[in-house]
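S.K.: sequence and predicted structure are below.
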Amino acid sequence: MMHIGYTMMTEQAGPRELVEHVVEAERTGFDFSVISDHSFPWLDEQGHAPYAWSVLGAAAQATSRIPLMSFVTCPTFRYHPAVVAQKAATLQLLSEGRFRLGLGSGENLNEHIVGDGWPSARVRLDMLDEAAEIIHALFTGEYVTRHGRHFQVADARLWDVPETPPPIGIAVSGPRSCELAGRRGDLVIATEPERALLDAFDAHGGAGKPRIGQLPICYGSDREAAVSRAHEQFRWALGGWRLNAELPLPSGFTAATERTRPEDVADSIPCGDDVDAVVDAVRPFAEAGFTDLALVQIGGAHQMPFLRWAETTLLPALRASLPGRSP
């Protein structure tokens, strides 16, 4: 059974709007929600980057059913892993057990602001491994001291610990991150429907654990306008994570995508109101073995029309078409 989720995209809406959107997503019937954790938008045209953890706290109080998740937080540069553990434990208590902690090795776009430089992917994964171990240890409620290669923890303890710690998800893009996810994670996160990533996750201890994907779409009754909006705000997504993790500012993504055409974006992102096109884009994730898929509606001002369409048209179509789902 694949669960369909809703993305609170902090790069394209302010904090109050994000909470309003997830409240409506809960009412609409989405199975879960995720939130991006950014200090910058990808492109200036997106125009937002509120603090995701404040939004999550508000969302936990404004909703009662829909699960929440960071998608994803980097626990190694802007945030120390001990601080991430405290935030996640608090969110789990506020949401009464509805929170999942998604972790990743980060993007320069968000982490450069602390001025510590941007090491190689190998070093960033070593840091993520060490951070995940510290977070797991703190979730026990015991005192934790660690003197690692990257992080120092001295007599740290969480005083408000949920009975069930938040499950930890690890974002993956290649063999080494899949090994880390299988060993440290309670679930895996990927943005492409690549079966090889899930197989590698399974081979290192991930078998039977949830696997979560994400798919951008651009709903609108005027397809040409939807394609234009997707090109304006989401053309950065075509660069792939090897590029997207490295550029430090929105201006870099503007330069990197100056030759990306609207038709290039439309070839990769379902645009308009053709529900079958969205079903076709979702199907590869289901066939690859993903258990959860978070949809991203492009355009902060276009969330409520999308949610109405999702309630009446999209979610019923997906539930009728995907393996294991019934109307």
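M.R.: That came through, no problem.
S.K.: going forward, measure contacts and count neighbours with C-alpha atoms only.
M.R.: Noted.
S.K.: and the residue nearest the centre of this protein?
M.R.: Per CA atoms, centre = their mean, the C-alpha nearest to the average position across the chain is that of F71, at 2.4 Å.
S.K.: okay, and that residue sits in which element?
M.R.: strand 68-73 (DSSP states H and E).
S.K.: got the contact list for that strand?
M.R.: 32-37, 56, 60, 98-104, 106, 171 (CA atoms under 8 Å, 6 or more residues apart in numbering).
S.K.: could you rerun that using 7 Å?
M.R.: Outside of strand 68-73, the residues within contact range by CA atoms under 7 Å, 6 or more residues apart in numbering are 32-37, 98-104.
S.K.: restricted to strands, list those residues.
M.R.: Among these, DSSP state E puts F32, S33, V34, I35, F99, R100, L101, G102, L103 in strands.
S.K.: another structure for you, compare them:
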Amino acid sequence: MSEYGYFLATEEFGPAELVEQARMAEQAGFQALWISDHYHPWNTAQGQSPFVWPVIGALAQAVSLPIQTAVTCPTVRMHPAVVAQAAATAAVMTGGRFRLGVGTGAALDEHILGGPWPPPHVRLDMLEEAVQIMRNLFAGEEVDHQGTHFTVERARLYTVPDEPVPIDIAGWGPQSTALAARVGDGFVTMAPEETLVSHYRKGGGGGRPVSGGLKVCHGPDREAAVRRARALWGSRLLPGETARILPTPRHFEQLDPLLTDELAAASFTCGDDVDEHVAALTAYADAGFDRVYVGQIGPDQRGFFDFYRTKVLPQVQGPGLPGLPGPATP
């Protein structure tokens, strides 16, 4: 039985809106929160991008739900030693309700300091080294590290949670999935692909949690919802590595003419058909996901939460499940 959480989009909403959505999510019966970590939105229409860490601090005070970044890149824009401090503080503020989701990132956010954007295999190697640095720091001991990609000199975190912060690793293909299985405390991916889940489990992921996320656009006018989904989240429709290598929202907007309403209608669950929303969620559960996070596209958040509270969540939720497992033994 899967748990169902809400996906907070920092690209689309400001800090106060995100906190209010978290409150509504808890009241509606969602069991956990995801929150994205971006420097830029995907396009100008989204129009926001607050720094995720103070928002997490506000969420810690506003709700009692578990919180996870989906996902943070701890390698280019921010050094892993800094991310470790932020994550440890978030875990303390939430009383252990915080998980750190990490990935190899996108040029959209990570290019801003002017360095090169590494190829995928280098980014994976950087991520693995970053995870080890953060795990060492979570132990509260002084850390010295001279690695291939990072240096840490006599660093120690003094504010740490009772248990190390679990680190879940995002993957979209065989190499990143293998890394998640080898060194992650859990696996994060976006599509309900049973094959990826199977590769993760067989590659060493075992009983560690698998989490996935999707965007929907609830509303009474399905065609209007489709247009809104395409305009705001057309980046989700781009193939291959495109979303990883484009550096600015303007570059994503240049591809808008290639993104049709028909493509959006086939990719997003739009409108107010209960069965379609239930099917979109259960596809993840059927593929073996432990947690499924759904995010509403557009401003009608209250209507979405009312719809899910009364019509969707009662059909997919079982009795409350215990929290996801903690970190793996390094």
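M.R.: Cool, the structure landed. As the structure is a computational prediction, the values presented were derived from the model and not from experiment.
S.K.: and the TM-score between them?
M.R.: The TM-score (TM-score structural alignment, normalised by the length of structure 1) is 0.95; 318 aligned residues with a CA RMSD of 1.1 Å.
S.K.: format the contacts of strand 68-73 of structure 1 as a markdown table; extra columns: distance to P119 of structure 1.
M.R.: Below are the contacts of strand 68-73 of structure 1 laid out as a markdown table (distance: CA to CA, whole Å):
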| residue | distance to P119 of structure 1 |
| --- | --- |
| F32 | 33 |
| S33 | 31 |
| V34 | 27 |
| I35 | 25 |
| S36 | 22 |
| D37 | 20 |
| R98 | 34 |
| F99 | 30 |
| R100 | 27 |
| L101 | 24 |
| G102 | 21 |
| L103 | 18 |
| G104 | 14 |
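S.K.: show me what the helix ranked longest in structure 2 is packed against.
M.R.: What stands out as the longest helix in structure 2, according to DSSP state H, is helix 120-138. The helices and strands touching helix 120-138 of structure 2, judged by 3 or more CA pairs under 7 Å, 6 or more residues apart in numbering; DSSP states H and E, are helix 80-93.
S.K.: could you tell me where the helix it packs on falls in structure 1?
M.R.: The alignment of helix 80-93 of structure 2 onto structure 1 (TM-score structural alignment) covers residues 81-94.
S.K.: go on, stretch 194-205 of structure 2?
M.R.: By TM-score structural alignment, stretch 194-205 of structure 2 lines up with residues 195-206 in structure 1.
S.K.: between the two ends of the matching stretch, how far is it?
M.R.: Using CA to CA, to the nearest Å, one end of stretch 195-206 of structure 1 lies 13 Å from the other.
S.K.: can you list contacts of it?
M.R.: Contacts of stretch 195-206 of structure 1 (CA under 7 Å, 6+ apart): G174, P175, C178, E179, A181, G182, R183, A288.
S.K.: the longest helix of structure 2 vs structure 1, average offset?
M.R.: Taken against structure 1, helix 120-138 of structure 2 registers an average deviation of 0.5 Å after superposition, with mean CA distance after the TM-score superposition for structure 1.
S.K.: and that helix with helix 80-93, angle?
M.R.: Interaxial angle, helix 120-138 of structure 2 versus helix 80-93 (axes from the mean of the first three to the mean of the last three CA atoms, to 10 degrees): 50 degrees.
S.K.: buried stuff in stretch 147-154 of structure 2?
M.R.: V152 (16 or more other CA atoms under 10 Å).
S.K.: centre of the chain to that stretch, how far?
M.R.: 27 Å (CA atoms, centre = their mean, to the nearest Å).
S.K.: matching residues in structure 1 for it?
M.R.: Residue span in structure 1 matched to stretch 147-154 of structure 2, by TM-score structural alignment: 148-155.
S.K.: distance between the ends of that stretch?
M.R.: Where stretch 148-155 of structure 1 begins and where it ends lie 14 Å apart, using CA to CA.
S.K.: buried residues in stretch 225-245 of structure 2, which are they?
M.R.: For stretch 225-245 of structure 2, the neighbour count (16+ other CA under 10 Å) marks 225-237, 243-245 as buried.
S.K.: out of those residues, which one sits closest to G115 of structure 2?
M.R.: Closest approach between those and G115 of structure 2, by CA to CA: I245, at 13.6 Å.
S.K.: dump the residue contacts of the closest one.
M.R.: Contacts of I245 of structure 2 (CA under 7 Å, 6+ apart): A106, A107.
S.K.: that one pairs with which position in structure 1?
M.R.: So, by TM-score structural alignment, I245 of structure 2 is matched to E246.
S.K.: am I right that its match sits in a helix?
M.R.: No. Using DSSP: H, G, I helix; E, B strand; the rest coil, the assignment for E246 of structure 1 is coil, not a helix.
S.K.: so where do the helices sit in the stretch 201-330 of structure 2?
M.R.: 222-233, 242-245, 249-253, 261-267, 274-286, 301-307, 313-316 (DSSP state H, counting those that start in this stretch).
S.K.: what's the closest of the ones you listed to Q27 of structure 2?
M.R.: helix 301-307 (8.7 Å).
S.K.: the closest one vs structure 1, average distance?
M.R.: Using mean CA distance after the TM-score superposition for structure 1, the mean distance for helix 301-307 of structure 2 is 1.3 Å.
S.K.: give the aligned range of that helix in structure 1.
M.R.: Aligned by TM-score structural alignment, helix 301-307 of structure 2 corresponds to residues 303-309 of structure 1.
S.K.: contacts for the matching stretch, please.
M.R.: Against stretch 303-309 of structure 1 from outside (CA under 7 Å, 6+ apart): H21, A25, T28, Y219, Q297.
S.K.: hey, where'd the strands end up in the stretch 151-300 of structure 2?
M.R.: 151-155, 167-170, 186-189, 210-217, 269-270, 291-296 (DSSP state E, counting those that start in this stretch).
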